[in-house]
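J.: Pasting the sequence and the predicted coordinates here, then a few questions.
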Amino acid sequence: MFGFYWSLRKGIQLRDVRLSKYAQMLLEFKVLEIRHQRYFLKEKFILGQIRKEKRGTFLKIPGNATKYSIFADECNDGDWVLVFKKAKGYKVLSVLKEQNVQRIAYLAFIKGVPKIFDFQTHRLLKSGVREKALKTLPDGTIFLLQKSQIVEVLGTLDNPRIDEKISLNLYHKQEEFSASVLQESESFGSEVDISLYPNRVDLRHLPFCTIDPETAKDFDDAIFYDSKNAELYVAIADVSAYVAMYSALDKEARKRGFSIYLPHKSIPMLPHQLSENLCSLKPFESRLAYVWKIRLHRGCAKILDSHLFEAFICSQRRFTYTEVDKILKSPPEQESQEEFLAPMILSLFKQMQKIRKKRLEFGYDFYSEEERISLNADFEIQDIKLEISSPSHELVEEAMLLANLLSAKRLQEFLPLGIYRSHKPPKKDRIQELFSFLRTLEYTIPKKDLHKQFLALQKAARKRQQEKEISRLMIKSQSNAEYTSENQGHFGLGFECYTHFTSPIRRYVDLCVHRLLKNVDHKSKHYLQQELNAICDEVNQLEKENAKVEIDFKDRIYARWAMKNIGRILDAIVIDEHYPILGRACSDIYGARLLIEGDNLEFYQKVKVKISQVDLCQAKIFCEVAKGNFNYVS
């Protein structure tokens, strides 16, 4: 539908109007007019998408960051609608395309009578199921409804295994692949046949390595650094060699947009046969790769030359971040068989630190941490570890940033449109609001440019041991990064242009960027150009949805722990002092969001709270202040 929207924006040729059922519908509504031998929407008529959120119902127009409040009770979230713009507000004229109308519902017995309620809104729903049949189901049964009929029983709310199904179905995500997609993925076999690719550069003699989290299985990227010649090789899995445009695999990858990562599993964008095997840059396996060879200046690490080409590689070592951090902290005295790549790692790290220092003259380094949750056999929280950016993360990050930056520059040089990861500078009013609030916390705002102001505030926050929360406020004051077909720069990284090239196994955008760059390399026609606006809109929406799935699942397993620990005292910190007061747990279930009942609480105030109530449906944890047991951050 995004593709049709952008075609309509440019104008549909007269001869093509009969080919689209949506164009036919608009003709029947008499809302199209002819200009310059093309069909366009008449003035005051709008095509957009309904987005239903907790704050209300909105009309989202592709390419427009603003969402417009609209009355659309009869529409489902995600429906594409034809709208008429009135003097005050908007009126839905027709639904052109219904989104998946399945919804999650739960069964509750009210005075012994079974009732079905919407899982998110708790509204009573009409059901075509007989009361006698509903009485055979246990209280708290969760199921999918479609047009008042039960499509599937998912389980019961008291079973922790239901959480994954709830999070996925709330946002219409699925784990299983169709038979045609699986068949296509298996048709490539399990090994790379080198003889099929006579024109590729053979780099299997170079000792590439991968550096990833301990649980990773889909190895997108591998690196090798030739310290003698100061040449960095960034090899990326060549997914586009297997996933052809408009194939069953491509359509499924575009539909998913990204891989989803839950604490106990990943739901890949591509079938495991590709994502964890044939495309994954596994140790001691010949693999197809798309490689940037980057020659650096030894002194200042400036890029002197770069070259992009298709190759074979064979990774020699699978490092974890922990292992690389150990090498960087305590270099091995002797070159062991296990750590024969340690000298390369150490040499590359020095170069990447120079690159990083230069980049941060214009970009930003905000504090970040991530909760790594482990689940036990019963799908309940077993352990939570904090993962903070370390030297090994910085090494990999800077190498990948270089490859992404060079890819964006190549797109900009040779193509009228591309796919860029854009991050606009923050708006002045948002910055003024941030600074005004920080002044109430007794921070001094220097009279300098924004970059130096942020650096000064971060330095002050570190001294007051508030870097984490101040960084979050700074990030919150900025707009979100998004994918655009035209370059808009990247404020956070300090780059004039930027794209995503390094993760084609788990991001559809990277796969498309590979295709565009290969079109440049081979001087072939750019058929993908016509769809770039639609693709950007689709993946921007999918990115938000997939993030909500991951957050929702975390909230659910936190809530399930809290349900078993009613009355438990937690350490917490206030992250929003406005009602309802929002806190973040700093003990036991670190990172969990808490709704706190209390008076006169202030931002960044440390407080001890008692778990008072839990709503498993909404995945909310309610707490009250443990009287006499709180203090302030120094």
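T.: Looks like it arrived, so ask away. Residues are numbered from 1 along each chain as shown.
J.: rest of the way, CA atoms for contacts and neighbours
T.: Will do.
J.: got the end-to-end distance for stretch 583-600?
T.: End-to-end distance for stretch 583-600, by C-alpha to C-alpha, to the nearest Å: 14 Å.
J.: Put this next to the previous one:
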Amino acid sequence: MATPPRPKSAPKKTTKVRPAGFPTRDQVMDFVTTSDTPAGKREIARAFGLKGQEKIALKALLRDMADEGLLDIGPARAFHKMGGVPKVTVLRIVDVDDTTLIATPERWEAEGQPAPRLRVIERGKRGALTIGDRILARTEEAGKGWVAHPMKKLAKATEMLLGVVEELADGKLWLRPVDKRIRRDTPISDIGTAKKGDLVLAEPTGRPPRISARVTDILGDPFAPRSFSLIAIHKHGIPNVFSDATEEEALLASALPLHEDKREDLRHLPIVAIDPVDARDHDDAVWAAPDEDPANPGGFKAIVAIADVSYYVRPGSALDREARKRGNSVYFPDLVVPMLPHQLSSDMCSLRAGQDRAAMACHLTINAQGKVTGWRFTRAVIRVAAVLAYENAQAAIDASSPLPLAGGVGGGPVDARSEQALPPVGGALLETALKPLWACWRLLEKARDARNPLALDLPERRVVLDENGKIVSVAVRERLDAHRLIEDYMIAANVAAAKALEAKKMPVMYRIHEAPSRDKLVSLKDYLKTFDIDFALGQVIRPSTFNHLITKIEETEAKPQIMEQILRTQMQAYYGPENAGHFGLALGSYAHFTSPIRRYADLLVHRALVGGYGLELPAPKGKLPEKSTLSADDFADMGRIGEVISQLERRAMEAERETIDRYVAAFLAVHVGEIVQARITGVQNFGFFATVEGLGGDGLVPVSTLGAERFFYDETGKALEGVESGQRYTVGQRLELRLAEADPINGALRFELPDAPGRPGPRKFDRTRPGSRGGPGQARGRPANVRHIGSARGKHKKR
């Protein structure tokens, strides 16, 4: 019977016939570069049939070729072409190009040659790898570049170490980690040119348990201004420098004409931007007025105008690639790492007062019940009438007085946190802009209350720095009606964008927040049972379910800890093209539209709206791409893009949170030994974690410091309980603790009970006591001028 032909999808592999006898240099090079498997001395000898003395000669030949710069040796003593990549090697994922992960060799020692960038070809589960991961991969040349096929994801235990050089009394050098999750210091085997006290990057050497560190980069003084942000940037691999090509393209884009004749002209409207007093950019502005249409009695017309970033940042451009790689801006107390270069984020795409700006306008029709009954989207040109601080807008409404402008100078009222004089302006702005905005918002508020979204009171910390970068104070940012007003307008526009794209049959990058999983609900039920609170699992779980639970709890010590547990029950929000609704906001369709300066997801939504509404403007002349709509590749790969930008968002949130913790620790460092008012945030079998009321920063109280009594861990009740006394320490409990340690480098705190043995008598924590440390530690008293107020987001969070 005839043998069936081999399928074309699996061609027969042919083995290259090599001449017998001792190989030449060219023959060795040909074998090394074309071999499908790692080529060591044994494989080369076998390929050419070498034996005995010929193997010794081959060893000498390979050594000579390495000395001549022809060959290099990689893992498992396998050879590869100098300047190339071993067939199997360890790579670190460092970047995202569109939706393709980019990796570089973990070790690269070719002098004068940059490390190659390999495209990672993922198989199986998508999104399994992200920036910072280490992989063992099979590599191959493809065209003019290299590709990597992951074989195994490696542990992160051997990733680069970030820490501070310390010298012990015996002269030995150690690396103290900046990550508080790493409990042990590492001995330094090679310090290079670093010195004691330097913040450095180091690579681990040796094998467990004898790991040491070799310093590779010196980052400077860890207590200098901006060092805490620098630590987070390096630890999390956040790109913070734009390439020359990106900067040049930003200049080209910022010079594009506005095309006023082809945009809707809204410059006659008193549109205002309301932001934090310390906002780094202004990407949204709002306007409202009573609807004159008799068909909408008691209703309003409103406009949410957003910077038209899609006009300047076009698919396939260098700006677009860089924005996707970053995913979002990252906000630290002392600086911002923007998604876009400053020529755009702080200038042409920032809605400055009195200047013409390109905008994407969301026109809303709102009825007397606060329901949004209609919407449309246009490309517009606007001229913001004023940029206002939340506090000043609120004060003007409360007092119905002339409205002060934020950020000015003169003889007007003073904002206590910026200490800048804010000049009053005419009352016309109050009448024409703010009062209609507030009246329309009262309707939106009514509709929100009917929707009953999740209502957890989650305070946001802010760090106040002086002009030298020293800490003046750490406090909770006040929550005003002005914040809620802007948030509700933004939510209305986000919903309108999602529904508009659905109606146009366009792809949507949804902001998705799923309902809590059953496992989390079971844990919540068990937890509430310890407070004699019944929680039925058979009911349909809605945000109102949790709100009703909170309202039933009296204002007792238990309320904050129960709210904390409800928060932990919630799922993490993410981006994706498959709609699953937004549980927390009680919305069926939701997308981010309002911040394309600082979120790539919003930029994608803008591009989809441009395509859906036919809003493309004439192609710019020069080097920029013609189209500002979604590309065909983006159409096809929305799922993968959503995974990537969700990962980058989580990276940014972690970096921001850790940096705030470091500032809090620096602020508290001069108060070590004092008694603080604290609240327990978590309990484990080895102790409990607590945070300073009004300041934040988590610190451990080890169970070993609770006295001679034995404690057992109640996992269901999240509590430690004394065997003899019955003393319980539970999540949410308020108590006085002594601050035992505060480490600004890793943001770690340690507490102990006030009556811990061997300690002096109580000394109460005094927020006003001047500090004594330099750098980013607390300042010596309040300076004459406070530079700005930082927060975890730099702006009020707009969902």
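T.: That came in fine, so what should we check first? Predicted model, so just to flag it, every value in this text is computed and none were measured.
J.: Quick check: TM-score for this pair?
T.: With the length set by TM-score structural alignment, normalised by the length of structure 1, the two chains reach a TM-score of 0.79; 556 aligned residues with a C-alpha RMSD of 3.7 Å.
J.: And the strands in the stretch 401-550 of structure 2?
T.: All strands of the stretch 401-550 of structure 2, identified by DSSP state E, counting those that start in this stretch, fall at 461-466, 471-476, 510-512.
J.: and of those strands, who's closest to residue 397 of structure 2?
T.: Closest to residue 397 of structure 2 of the strands of the stretch 401-550 of structure 2, according to C-alpha to C-alpha: strand 471-476, at 22.8 Å.
J.: Residue 553 of structure 1 -> structure 2?
T.: If you follow residue 553 of structure 1 across to structure 2 using TM-score structural alignment, you land on residue 659.
J.: Surely its match is in a strand?
T.: No - secondary structure assignment places residue 659 of structure 2 outside any strand; it is helix (DSSP: H, G, I helix; E, B strand; the rest coil).
J.: which residues touch it?
T.: 228-229, 232, 332, 747 (C-alpha atoms under 8 Å, 6 or more residues apart in numbering).
J.: Would you reformat those as CSV and include distance to residue 701 of structure 2?
T.: Output for these, formatted as CSV (distance: C-alpha to C-alpha, whole Å):
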residue, distance to residue 701 of structure 2
228, 25
229, 27
232, 26
332, 28
747, 15
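J.: These in strands, which ones?
T.: The strands, defined by DSSP state E, take in nothing from those.
J.: Considering those, which are maintained in structure 1?
T.: Using both residues aligned by TM-score structural alignment, their matches' C-alpha atoms under 8 Å, structure 1 keeps these contacts from the contacts of residue 659 of structure 2: 228-229, 232, 332.
J.: and which of the residues you listed is nearest to residue 668 of structure 2?
T.: Proximity of these to residue 668 of structure 2 was ranked by C-alpha to C-alpha; the top entry is residue 228 with 15.0 Å.
J.: Residue in structure 1 paired with the closest one?
T.: Checking TM-score structural alignment: residue 228 of structure 2 goes with residue 163.
J.: what residue is smack in the middle of structure 1?
T.: Central residue of structure 1 (C-alpha atoms, centre = their mean): residue 543, 4.4 Å from the mean position.
J.: For residue 721 of structure 2, what is the enclosing helix or strand?
T.: strand 719-722 (DSSP states H and E).
J.: so where is that strand in structure 1?
T.: Across structure 1, nothing matches strand 719-722 of structure 2 (TM-score structural alignment).
J.: Quick check: which helices or strands does that strand pack against?
T.: strand 675-684, strand 711-714, strand 728-730 (3 or more C-alpha pairs under 8 Å, 6 or more residues apart in numbering; DSSP states H and E).
J.: Tell me which of the ones you listed is the most buried.
T.: Scoring these by mean neighbour count under mean count of other C-alpha atoms under 10 Å gives strand 675-684 as the most buried, with a mean of 22.
J.: Could you check the angle the helix or strand following that one makes with strand 675-684?
T.: Where DSSP H and E defines the elements, the next helix or strand beyond strand 675-684 of structure 2 is strand 687-692. Counting by axes from the mean of the first three to the mean of the last three C-alpha atoms, to 10 degrees, strand 687-692 of structure 2 lies at 140 degrees to strand 675-684.
J.: Read off where strand 687-692 of structure 2 ends up in structure 1.
T.: So strand 687-692 of structure 2 is aligned with residues 580-585, judged by TM-score structural alignment.
J.: how far does the matching stretch sit from the chain's center?
T.: Computed by C-alpha atoms, centre = their mean, to the nearest Å, the chain-centroid distance of stretch 580-585 of structure 1 equals 24 Å.
J.: Which two of the contacts of residue 659 of structure 2 have the greatest separation?
T.: 332 and 747 (14.5 Å).
J.: Quick one: the kept ones among the contacts of residue 659 of structure 2 as TSV, columns for distance to residue 270 of structure 2 and neighbour count too.
T.: Shown next, in TSV, are these (distance: C-alpha to C-alpha, whole Å; neighbours: other C-alpha atoms under 10 Å):
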residue	distance to residue 270 of structure 2	neighbour count
228	41	27
229	38	25
232	41	24
332	32	27
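J.: Name the nearest of these relative to residue 54 of structure 2.
T.: For those, the nearest to residue 54 of structure 2 is residue 232 (55.0 Å; C-alpha to C-alpha).
J.: Going by secondary structure, the nearest residue to the closest one once chain neighbours are set aside is in what exactly?
T.: Once flanking residues are discounted, residue 232 of structure 2 sits nearest to residue 655: 5.3 Å by C-alpha to C-alpha, 6 or more residues apart in numbering. Here residue 655 of structure 2, judged by DSSP H and E, is contained in helix 638-668.
J.: ok, average deviation of that helix from structure 1?
T.: The superposed helix 638-668 of structure 2 is, by mean C-alpha distance after the TM-score superposition for structure 1, a mean 1.3 Å from where its aligned residues fall in structure 1.
J.: what's the neighbour count on the aligned residue in structure 1 for residue 321 of structure 2?
T.: Superposed on structure 1 with TM-score structural alignment, residue 321 of structure 2 falls opposite residue 251. Residues near residue 251 of structure 1, counting by other C-alpha atoms under 10 Å, number 15.
J.: Nearest residue to residue 339 of structure 1 in space, please, no chain neighbours.
T.: Residue 339 of structure 1 sits nearest to residue 332 (C-alpha to C-alpha, 6+ apart), 7.8 Å away.
J.: Trace that neighbour over to structure 2, please.
T.: Per TM-score structural alignment, residue 332 of structure 1 is aligned with residue 401.
J.: just to revisit the earlier point, what's the spacing between the residue nearest to residue 232 of structure 2 and residue 690 of structure 2?
T.: The value you get for residue 655 of structure 2 to residue 690 of structure 2, if C-alpha to C-alpha is used, is 21 Å.
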